[in-house]
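*Asks:* model the structure of this input:
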Amino acid sequence: MDINVQQLIFEFVGGLGIFLLGIKYMGEGLQKSAGDRLRDILDKFTSNPFLGVLAGVIVTVLIQSSSGTTVLTVGLVNAGFMTLRQAIGVIMGANIGTTVTAFIIGIDIGEYSLPIIAAGCFLLFFFKNQKVNAVGQTVFGFGALFFGLGLMSSGMKPLRSLEMFHELTVDMSSNPVLGVAIGTVFTLVVQSSSATIGILQGLFSEGAISLKAAVPVLFGDNIGTTITAIIASLGATVAAKRAAYTHVIFNLVGATVFLVILDLFTKYVLFLQSQFNLNPEMTIAFAHGSFNIANTVIQFPFIAMLAWIVTKIIPGEDVVVEYKPKHLDPIFIQQSSTLALDQAKSEIIRMGEYSYRGLEETSLYLTTQQQKHSEMAMQIEGALNNLDQNITDYLISISSGNLSEAESAKHTALMDSVRDIERIGDHFENIVELIDYQISNKINLTDSALEDLNNMFDLTILTVKQAVKAFNLMDREEALVVVQKEDQIDKMERTYRKKHIIRVNEGKCSGSAGIVFVDIISNLERIGDHAVNIAEEVLSEKL
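*Replies:* A predicted model of the protein is given here:
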């Protein structure tokens, strides 16, 4: 291999690796510095599409990844935290936020990259404070970004003299669709739009590519970055799939519109370059930023239409578990502690209904081994965790007021019930993980073992349902039935353990299958314990 070609490849590939590492470290450092509040930003500031755009910009600037923001958004839609229309606004904002990296690259401080890396390492290795470490990680990533960019740029210098590359750039100038395709494919490969832009900035600064050939690559870069969201939506809810495909449509429409006005847009960028004396890197950054901002402005009024189109493309009824509480209005805390406690109880009942729905989905996952049941169970478990946190915070706020003796007893009973229901979610999550383990390791349960598990599942689900009903209606008779059923669950667990030992001794059941079986019935028995705890709150008449 010719030494120059080898050097070109090594410097480019090594520089790309360091550049990607720099972006990753900088994004992670910024995220840690800002605190793990990104989900809250997206959740709270998306009440309308315009705020959604702003939230998308902010979060993308913080994590330095439009793909990361879009994946997070798909996750929130999947969980029921966000509607499709809200998600579209965030996705538009993410496209604007990702341009910040290009502007950072446009700042000509490459010669200081090594001292910046050294400063970052100093903060990382000589301080124990986590916040200082997060700042150090950010600084290290910042320096690595420029160092990697410098290596890439050095590796790309010889490209100017390569006839084949020169012909390719001429073809891209005369055929913009080729440039879009190259930008799309390269971004798909490296999974980073920022890397594609960085390479483009390096090529343009070295004079290896003209602006007219570079601009379509920018458009393709935006299309390529959508693949991460598509991957994240696989197996997700219909709403999450729609959010991911909206990202694709949004960028495809933007690229198409700007290809039509490519000459006009190129003249605009050249005007900016001459007017503000921009360096080559900053020229590409302004082109990228202008494209994404203009694309958002053009398509923003058509958010409803985008939502309609993607609904037609991906039909189906969307089943979403709502994570957000429905009854916890803070105004009741100020008006009346009794009313506020009643609101908390209403939310706990809703949480209890989720708990037996999650158990039902877990039981279906055991019998069918279909991933949709596992995913729904895990969604419900996530909802239980979120409701637990919200209800607990609400109850703590109530306790700060003056409560009567009866109200104080009810408050304690509600706190205990929330904890029990949340623990039911933890146990069926454990069972889902055990079934995952069974499937991935191809462990076969005997027909007798499956029949025992189904019987115990049916009894446990019925017990939890009756516990929630007793809690809702303050029905002592239902609560007493729950106590009796929990005793049956305990006996069933002991009986099935003995049957399991017999199957093992007879060689009908493998050791690994036995572990899965015993752990599942153990978790179901624990769920029965939590159900009886809820029933006992009814029997104690604190509620």
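
*Asks:* drop to CA atoms for contacts and neighbour counts, all remaining ones
*Replies:* Noted.

*Asks:* from residue 492, how far off is the spatially most central residue of the chain?
*Replies:* Central residue of the chain (C-alpha atoms, centre = their mean): residue 72, 3.2 Å from the mean position. Distance, residue 72 to residue 492, using C-alpha to C-alpha, to the nearest Å: 43 Å.

*Asks:* and for comparison, fold this next one:
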Amino acid sequence: MLSNINIWQFIGGLGLFLFAMHLIENALSTLGSKSFNNFLIRHTDKPVQSVLSGGLTTAMLQSSSLVGLLVLAFTGAGLMSLNNALGVIFGSNLGTTMTGWIVATIGFKLDLDALSLPLIALGSFFVVLSKGRKQQVGMVLASIGLLLLGLEFMKDSVSDLKTLFDINSLRDFSAIQFLLFGAVFAAVVQSSSATMIIALAALDGGIISLPSAAAVAIGADLGTTSTIVIGATNGTPNKKRVAAAHVIFNVVTDLIAFILLMPLLQFIIWIGIKNPLYSLVAFHTLFNLIGIILFLPMINKLAKFLETLFVEKEIVISHYIRQITPDVTTAALIAIRKETSHLIQRVLAQNCKGFVPKIRKPPGLLPLHDTLDMETDETTSFTHLYHATKLLEGEILLFATDLQAHTLEAAEAKELNELLSAIRNAMHASKNIKDIQHDLNDFELSSKQAIMRFLGQINQLMQEFYTAIYTLKSDSGDPVLTEELQEVSQHTKLKHDQFHAEIFTAVHKREIADTEVSSMLNVNREILNSNLAIIHALSNYHQAQYIENA
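*Replies:* This is a model prediction of the structure:
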């Protein structure tokens, strides 16, 4: 019975620790998401700078996994070069060792009950009674209290554990077994910090020796590579390259650390760090520092090597222009018109997937010729569709450039310009929706009634807008009238103004925080711009059709 109590106390403490880490990560990323993001993007121009930025950001966010996923996102979006991304990833490995230093310094030296309960109490009051940044600060304080409480539970359970079985049996375990335990456990809980805490607790309780704990630390470092690998599985080639670099860095660094395990521990003792807990975290820091020193001069060469990996075959999205050459201008112009219709249809279909829940496709036909079946797999994300449509835009523009090298009649040149304007407007409409994805995701996670109401109104507006677009074309196939487009445009602007007023009413009633106002206004503006751009694209397309038939 006693052993069961200790086991559940340990598991409960571990669960509380992981839960607290999750809360801290969310609260810190909410408090400074834009600041951290801008910091990473702006301060990663040089290899050394990117390593320092990665280490500092990870130390502040207390999550190398989160920083790794941010780097994947920035790399996939083209905001960070592969060279700079590698530096941040290497630095994040060093930054995550800060958790061990904090826990070794505070967690095993102070009365954690006396420290954790006041933090939980103070933080909880802030969470319940405050809003905005103060609420998030309260969440950080309460989470730190929960983290320390979980650590205390683990310490207490481990301190009694050595009385329940013969700890000498652990001496038969090899270093490789402890390494594998650390790797598997870190991969399962997705936290090298939690694995390090277990190693520190076991070391402090006399359950395992320092070399065994050091092997667990090496395994923990290796196990967390699973997070970034999973995050890059279905990503762009650059995302996969960043993940591969993370794996290469960790495997090489951890292999060196394992081979030099005893010499490194002896070196740490030689320089005067004799406390086992400090020796363990110093070992964790030291072998990551060795890895950075080893890889830093090779970042450019490693990036060039990685660029030879995960090379995708050229993707062709077009349906019509790929089947002909621009030599016959009449046929080429018809192909561009059809491809323009194809692109507009893609934009409308993918924009529907940019909202949660997805905007339902209304009954009826689009006011376009040569309509295609744009139904997509439910699992295909908006971002994936957006990048595919960007490829289609590039194909059309390249083909149009080749066509313009030929002699065109005045009417043909005018028609081509209208079609290219339609393409630009359609892509603007898509980019507007892409730019508010993070805001919509934040709204979806909010529990505030005003924000949930706003989100529902947005979805209703978009459903009404798409219904109006799909009813513009009559069954006889007559072209849409300019007056009808103007009516839809006026209705769209009216709804925008209504939402604008309602947002400020909610602000006046203190239903939303000041920090949320700008996001709501931005979403309202971008949706207006997107819908108006769709209308302009349709107008351009039908103007081109009018020129052709004139």
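
*Asks:* what's the first helix or strand after the host helix or strand of residue 498 of structure 1?
*Replies:* Per DSSP states H and E, residue 498 of structure 1 falls inside helix 476-505. Proceeding N to C from helix 476-505 of structure 1, the next assigned helix or strand is helix 511-539, under DSSP H and E.

*Asks:* by how many degrees do that following helix and helix 476-505 diverge?
*Replies:* Counting by axes from the mean of the first three to the mean of the last three C-alpha atoms, to 10 degrees, helix 511-539 of structure 1 lies at 170 degrees to helix 476-505.

*Asks:* if we can go back for a sec, quick check: buried residues in the helix holding residue 498 of structure 1?
*Replies:* 476, 478-483, 485-490, 492-493, 496-497, 500, 503 (16 or more other C-alpha atoms under 10 Å).

*Asks:* isn't residue 423 of structure 2 right up against residue 345?
*Replies:* No: between residue 423 of structure 2 and residue 345 there is no contact under C-alpha atoms under 8 Å: 10.9 Å.

*Asks:* how big is the offset of the longest helix along structure 2 relative to structure 1?
*Replies:* Of all the segments of type helix in structure 2, defined by DSSP state H, the longest one is helix 2-42. Superposing on structure 1 and averaging over aligned pairs (mean C-alpha distance after the TM-score superposition for structure 1), helix 2-42 of structure 2 comes out at 1.8 Å.

*Asks:* for residue 370 of structure 1, grab the count of nearby residues.
*Replies:* Residue 370 of structure 1 is flanked by 11 other residues according to other C-alpha atoms under 10 Å.

*Asks:* and the gap between it and residue 363 of structure 1?
*Replies:* Distance from residue 370 of structure 1 to residue 363 of structure 1, counting by C-alpha to C-alpha: 11 Å.

*Asks:* and residue 4 of structure 1, by the same measure?
*Replies:* Counting by C-alpha to C-alpha - residue 4 of structure 1 and residue 363 of structure 1 are separated by 63 Å.

*Asks:* and residue 190 of structure 1, by the same measure?
*Replies:* Between residue 190 of structure 1 and residue 363 of structure 1 the distance, using C-alpha to C-alpha, works out to 41 Å.

*Asks:* which of these two has more neighbours?
*Replies:* Using other C-alpha under 10 Å, the more surrounded residue of residue 190 of structure 1 and residue 363 is residue 363, with 24 against 16.

*Asks:* now the more buried one: which helix or strand?
*Replies:* Residue 363 of structure 1 is located in helix 337-368, with elements delineated by DSSP H and E.

*Asks:* between the helix or strand following that helix and helix 337-368, how big is the angle?
*Replies:* Sequence order places helix 371-399 as the next helix or strand after helix 337-368 of structure 1, per DSSP H and E. When the same axes, to 10 degrees is applied, the directions of helix 371-399 of structure 1 and helix 337-368 differ by 160 degrees.

*Asks:* buried ones in helix 371-399 of structure 1, by neighbour count?
*Replies:* Neighbour-count burial for helix 371-399 of structure 1 [16+ other C-alpha under 10 Å]: 372-388, 390-392, 394-395, 398-399.

*Asks:* got it, and stretch 454-474 of structure 2?
*Replies:* Going by neighbour count (16+ other C-alpha under 10 Å), the buried part of stretch 454-474 of structure 2 is 454-455, 458-459, 461-473.

*Asks:* which of these fall in helices?
*Replies:* If you go by DSSP H, those have 454-455, 458-459, 461-470 in helices.

*Asks:* out of those residues, who's nearest residue 38 of structure 2?
*Replies:* Nearest to residue 38 of structure 2 out of these is residue 455 (C-alpha to C-alpha; 26.9 Å).

*Asks:* pretty sure the closest one is touching residue 443, no?
*Replies:* Yes: look at residue 455 of structure 2 against residue 443 with C-alpha under 8 Å: they come within range, at 7.0 Å.

*Asks:* mutual contacts of the two, please.
*Replies:* Where contact means C-alpha atoms under 8 Å, 6 or more residues apart in numbering, no residue is in contact with each of residue 455 of structure 2 and residue 443.

*Asks:* could you measure from residue 288 of structure 2 over to residue 186 of structure 2?
*Replies:* 17 Å.

*Asks:* correction: residue 33 of structure 2
*Replies:* Remark: distance between residue 33 of structure 2 and residue 186 of structure 2 (C-alpha to C-alpha) = 25 Å.

*Asks:* who has more neighbours, those two?
*Replies:* Under the neighbour definition other C-alpha under 10 Å, residue 33 of structure 2 and residue 186 were set side by side, and residue 186 has more, 27 against 14.

*Asks:* tell me the spacing between the more buried one and residue 21 of structure 2.
*Replies:* Here the criterion is C-alpha to C-alpha. By it, residue 186 of structure 2 lies 14 Å from residue 21 of structure 2.

*Asks:* what of residue 285 of structure 2?
*Replies:* Distance of residue 285 of structure 2 to residue 21 of structure 2, given as C-alpha to C-alpha: 20 Å.

*Asks:* ok, and the closest non-adjacent residue to residue 192 of structure 1?
*Replies:* Spatial nearest neighbour of residue 192 of structure 1, excluding adjacent residues (C-alpha to C-alpha, 6 or more residues apart in numbering): residue 225 at 6.6 Å.
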